[in-house]
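Participant: quick one: sequence and predicted model below, then my questions.
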Amino acid sequence: MDLKRLNYFITIVNNKSYSKAAEKLHISQPSLSNAVKKLEHEVGAPLLERSTRKFALTDAGELLYTRATIMLSQMDIMNKEMKEVIVGGKGEVVLGIIDSLKTWLPKLIYNYKQSYPAMVFKLFDVLSVEHVKQTLQTYKSHAIITNQLIYEEDIDSIPLYKERLVAVLPQEHPLSKKTTLSLADLEQESFIISTEGFQTRIDIINAFKEEQLKLNIQFEIDRFETAVSLVRNHLGVTIVSENYVMEPIDKTVIRRPIDHPFLERTVYLAYMKNRHLPVAIQQFLQSVEEHFSTNKPL
C-alpha cells in the first residue's frame, strides 16, 4: 500500500476538506482526489461518503484511518531512531524540565558534556500531565523531569527525590516575622497558584481542603518565576518548590516553611520504556539516576 497515498488520506480526514488538505500538502486538488480514488481501488471499497454534504468516513475509511495513523506514526518514530543511531554522540538531548531543577541540572549537564562535548541540549518547560505523555509518546522528547507521576504502560517514571513546598512572601509582609507558617496563616491572603493541570496546584488545594480552609485565588500562572514576580510587587503570596527558592532570590521576597505533611512532592525522571536511545543519551539518563541514587546533595 502506497505510504504517500495513505498520508494524503490521513491529511484529508484531519482537515475534513480536500481543498485544505491539498493546500497543506502543496498539491492540486484534482491530484489529491485522484490519489484517493487509486487508494480506494487498492482497498476495494469507498473510503469517504460522497452522498452527503457532511464530511464522513465509511466503515472501511474509519478502519483504514485508524490503522494508517498508527502505521505512519511508527514509521516516523523509526526514522527518528535511525537518525539518532547514525549520529551517535553528535546529536541532541531533548529534555522537558520543571522550574526547580536549576539547583542541580546545570552542574550535571556540565559534567556530562566533558564526555560528550558535541551533544546539544534542547530544554523546554513541562506543563500538564497530558503534555508530558504527548511529548514522550510522539518522540518529541527523550525524557522529562517532572513532579507528575505518569500512569502509562509504555512510560517509566523513576522517582529521583522529594522536595518540600514553601511559602514566598514580600519582605515586609506581617507573616515574615514568623519562622514557620500554617495554612491558616495564608487563608485570607491574595493567593497566586499554578493553572489547571499542574500537580503543585493539586497538592496545594488538597492541603487546604484537608484543613477545611479556603484559598483566596487571585492569580493563576504557569511558571514559578511569574509567581515570585507577582509576590515581589506585593500582589499576593504563593507556595513553590523549596529548590526553586533555595538560592538567595533578592531582598524583596522571603521564603518560609509550612507546617503541613501534604506539602511535599516527588520529582521523577520519565521516559519511554521500549524506545531505542543512542548510547550518548542513555548515558545522560543514567547519570541523572545515579546522581540521586548515591544520595548526593541537590
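Facilitator: Thanks, I have the structure now.
Participant: could you use CA atoms for every contact and neighbour count after this?
Facilitator: Will do.
Participant: tell me where this structure has strands.
Facilitator: Using DSSP state E, the strands of the chain run over residues 92-97, 120-125, 143-146, 155-170, 191-194, 217-221, 237-241, 253-256, 264-272.
Participant: for residue 229, find the nearest of these.
Facilitator: In terms of Cα to Cα, the element of these nearest to residue 229 is strand 253-256, at 9.2 Å.
Participant: what about the closest residue in space to residue 7 that isn't next to it in sequence, how many neighbours?
Facilitator: Once its chain neighbours are removed from consideration, residue 7 has its nearest residue in residue 72; the separation is 7.6 Å (Cα to Cα, 6 or more residues apart in numbering). If you count neighbours by other Cα atoms under 10 Å, residue 72 ends up with 16.
Participant: the protein: helices as residue ranges?
Facilitator: With helices called from DSSP state H, the chain shows them at 3-15, 18-25, 29-43, 59-87, 105-115, 129-137, 183-186, 199-210, 224-232, 279-293.
Participant: closest one to residue 161 among those?
Facilitator: For the helices of the chain, the distance to residue 161 is smallest for helix 279-293, at 6.9 Å, taking Cα to Cα.
Participant: between helix 105-115 and that closest one, find me the angle.
Facilitator: Between helix 279-293 and helix 105-115, the angle comes out at 140 degrees (axes from the mean of the first three to the mean of the last three Cα atoms, to 10 degrees).
Participant: and for helix 279-293, what are the contacting residues?
Facilitator: Taking contacts as Cα atoms under 8 Å, 6 or more residues apart in numbering, the residues outside helix 279-293 that touch it are 88, 89, 93, 108, 112, 116, 143, 158, 160, 161, 269.
Participant: from residue 219, how far out is residue 76?
Facilitator: 40 Å (Cα to Cα, to the nearest Å).
Participant: out of the helices of the chain, flag the one nearest residue 98.
Facilitator: The nearest among the helices of the chain, by Cα to Cα, is helix 224-232 at 9.3 Å.
Participant: from the chain's centroid, how far away is the closest one?
Facilitator: Using Cα atoms, centre = their mean, to the nearest Å, the distance from the centre of helix 224-232 to the centre of the chain it belongs to is 21 Å.
Participant: again with stretch 202-221
Facilitator: Its chain's C-alpha centre lies 23 Å from the corresponding centre of stretch 202-221 when counted by Cα atoms, centre = their mean.
Participant: okay, buried residues for that stretch please.
Facilitator: 203, 204, 205, 207, 208, 213, 215, 217, 219 (16 or more other Cα atoms under 10 Å).
Participant: take this one as well and set it beside the first:
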Amino acid sequence: MNTKLLECIITVSQERSQSRAAVKLNISQSALSQQIKKVENDIGTPLFYKEKNELFLTDAGKIYINGAQGALNIYKHALRDISKVRSRKNKEITFVYTKGLLKDLPGVLTEFRKIHPDIYINTLYGTAASAKDYLSNGIADFAITATSDLSNTLLSYIPLRTTELELALPYGHPMINRFRKEGVSFECLSEDIFILPPNETVARQLSSRIFQQNRFIPRSIREVSEIESAIELMLSGNGICFVPKFHEANNRYVAFSLVPGAVYHIVITYPKSKIISAALKDLLMILMRTYDSYIK
C-alpha cells in the first residue's frame, strides 16, 4: 500500500491547493502534481476540478478519498497492533523441550522470575522434528532436544551431554547371561516384541539404525511416546526396549551397550540468526546449570 500517495491526495483535498499541500507535505509542487496525475490516469477520471483558484473533489474524487481515508485508518490500526505484538514479543521467551530432558522446569521458572519478573516464559512440548519446525517458523526461541548430528547450516547447538542408547532387558530374560558373556546378538531376540518411540524421534531413528547395522527386522513392534511407558511395558513382560545410558531407572532392568554405539547428543539449539538478548542468555545459563545438577 502506497500510503504516501494516499496522504498526498487527502492533503490536497483538505488544503484545496496543490501549492499549500506541497508545502505541508514538504515536497515540490511538480512532484505532487505528478502523483495526482498518475492516480487520475490509473482510474481513468479526474479527482479534482478547479473553481475560483481552489481545487474541489469530483464525485470520483469523493469516492477515492473515502476509500483512501478508510485504508489509511486500517493501516494505522495495523501498525499499532504490530507494535503491541512486538512489544509483547520482547517480553516473552518461548522454548520447546522433549519430555525427559528437562526435569526441574518449575525450579528453572522460579529462578528466572527472580531475575526477570516482567518476562513471560512459554513452554512447548515436542519431539526433535517438531522442535525444528517451531524454530524455523519463528514460533520458539530455542529448544532442548536430542540430535545425532551436531552439524546444521541453520541451527546452533550448545551440547549438554553426549550419551547413547542401550538395549534393556527385564530381569529373568533368558538372554541376559549369554549377552553378559558374549555381547548382544539380535538374532537371539527374533521372538521378542520391541517397544519403540514414534518415527519422528531421534531415538526411533537410532533404533532403526541399530536394526540396519545388525541386519535385523523385529518380529513385532509396540510404539509408545515416552521412555517411562516403554520401561513399564517391558517390566510387565510386554517386550524389550532401548533406553538412554545412565537412565535413572537402570536398577530396574539389565542394560547392554551396543557395538557400534548408538550415540546421540542432548543439546540446547536455536537459529543461527537468533539475537541472544540478556534475558535469553540468563535463561540458557540457568538451564545449563540445572541440567548439570541433575545429570551428575
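Facilitator: Received, thanks. Computed from a predicted structure; not experimentally measured.
Participant: so after superposing, what's the score?
Facilitator: After superposition, the two chains reach a TM-score of 0.58 (TM-score structural alignment, normalised by the length of the second structure), with 218 aligned residues with a Cα RMSD of 3.9 Å.
Participant: quick one on the thing from earlier: nearest to residue 40 of the first structure, of the strands of the first structure?
Facilitator: Smallest distance to residue 40 of the first structure across these (Cα to Cα): 35.8 Å, for strand 264-272.
Participant: show me what that closest one is packed up against.
Facilitator: Taking 3 or more Cα pairs under 8 Å, 6 or more residues apart in numbering; DSSP states H and E as the contact definition, the neighbouring helices and strands of strand 264-272 of the first structure are helix 129-137, strand 143-146, strand 155-170.
Participant: residues in contact with the second one?
Facilitator: Contacts made with strand 143-146 of the first structure from outside it, assessed by Cα under 8 Å, 6+ apart, are listed as 94-98, 126, 132, 136, 267-272, 285.
Participant: same thing with stretch 116-127 of the second structure?
Facilitator: Applying Cα under 8 Å, 6+ apart, the set of residues contacting stretch 116-127 of the second structure is 91-99, 109, 113, 145, 200-201, 279.
Participant: same thing but at 7 Å, please
Facilitator: Stretch 116-127 of the second structure is contacted by residues 91, 92, 93, 94, 95, 96, 97, 98, 99, 201, 279 when judged by Cα atoms under 7 Å, 6 or more residues apart in numbering.
Participant: how close does the fourth one sit to residue 244 of the second structure?
Facilitator: Same thing as residue 94 of the second structure. With the distance defined as Cα to Cα, residue 94 of the second structure ends up 27 Å from residue 244 of the second structure.
Participant: quick one on the thing from earlier: most tightly surrounded among the helices of the first structure?
Facilitator: Burial among those, expressed as mean neighbours by mean count of other Cα atoms under 10 Å, is greatest for helix 224-232, which shows a mean of 19.
Participant: give me the helices and strands touching that helix, please.
Facilitator: Of the remaining helices and strands, those touching helix 224-232 of the first structure by 3 or more Cα pairs under 7 Å, 6 or more residues apart in numbering; DSSP states H and E are strand 155-170, strand 237-241.
Participant: check the mean deviation of the shortest one from the second structure.
Facilitator: Think strand 237-241 of the first structure. Plainly put, strand 237-241 of the first structure ends up 1.1 Å away from its match in the second structure on average once the two are laid over each other (mean Cα distance after the TM-score superposition for the first structure).
Participant: what's the answer for the first one, then?
Facilitator: Superposed on the second structure, strand 155-170 of the first structure shows a mean distance of 2.2 Å to its aligned residues (mean Cα distance after the TM-score superposition for the first structure).
Participant: quick check: angle from that strand to helix 224-232?
Facilitator: 10 degrees.
Participant: hey, what's the angle from strand 155-170 of the first structure to helix 129-137? Just curious.
Facilitator: Counting by the same axes, to 10 degrees, strand 155-170 of the first structure points 140 degrees away from the direction of helix 129-137.
Participant: which other helices and strands does strand 155-170 of the first structure contact?
Facilitator: Under the contact rule (3+ Cα pairs under 7 Å, 6+ apart), strand 155-170 of the first structure is packed against helix 224-232, strand 237-241, strand 253-256, strand 264-272, helix 279-293.
Participant: buried stuff in the shortest one?
Facilitator: This means strand 253-256 of the first structure. Buried residues in strand 253-256 of the first structure (16+ other Cα under 10 Å): 253, 254, 255, 256.
Participant: do the same with the fourth one
Facilitator: By neighbour count, and taking 16+ other Cα under 10 Å as the criterion, the buried residues in strand 264-272 of the first structure are 264, 265, 267, 268, 269, 270, 271, 272.
Participant: of the contacts of strand 143-146 of the first structure, which is the nearest to residue 152 of the first structure?
Facilitator: Sorting these by distance to residue 152 of the first structure puts residue 272 at the head of the list, at 9.5 Å, by Cα to Cα.
Participant: TSV for the contacts of stretch 116-127 of the second structure, including distance to residue 41 of the second structure?
Facilitator: Below are the contacts of stretch 116-127 of the second structure laid out as TSV (distance: Cα to Cα, whole Å):
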residue	distance to residue 41 of the second structure
91	48
92	48
93	50
94	50
95	52
96	54
97	57
98	60
99	63
201	60
279	54
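Participant: most surrounded residue in those?
Facilitator: By neighbour count, taken as other Cα under 10 Å, the most surrounded of the contacts of stretch 116-127 of the second structure turns out to be residue 96 (26 neighbours).
Participant: how far away is that one from residue 123 of the second structure?
Facilitator: Distance, residue 96 of the second structure to residue 123 of the second structure, using Cα to Cα: 6 Å.
Participant: now residue 250 of the second structure
Facilitator: Using Cα to Cα, residue 250 of the second structure is found at 29 Å from residue 123 of the second structure.
Participant: next: residue 68 of the second structure.
Facilitator: The value you get for residue 68 of the second structure to residue 123 of the second structure, if Cα to Cα is used, is 43 Å.
Participant: who has more neighbours out of the two?
Facilitator: Higher neighbour count among residue 68 of the second structure and residue 123: residue 68, with 18 against 14, using other Cα under 10 Å.
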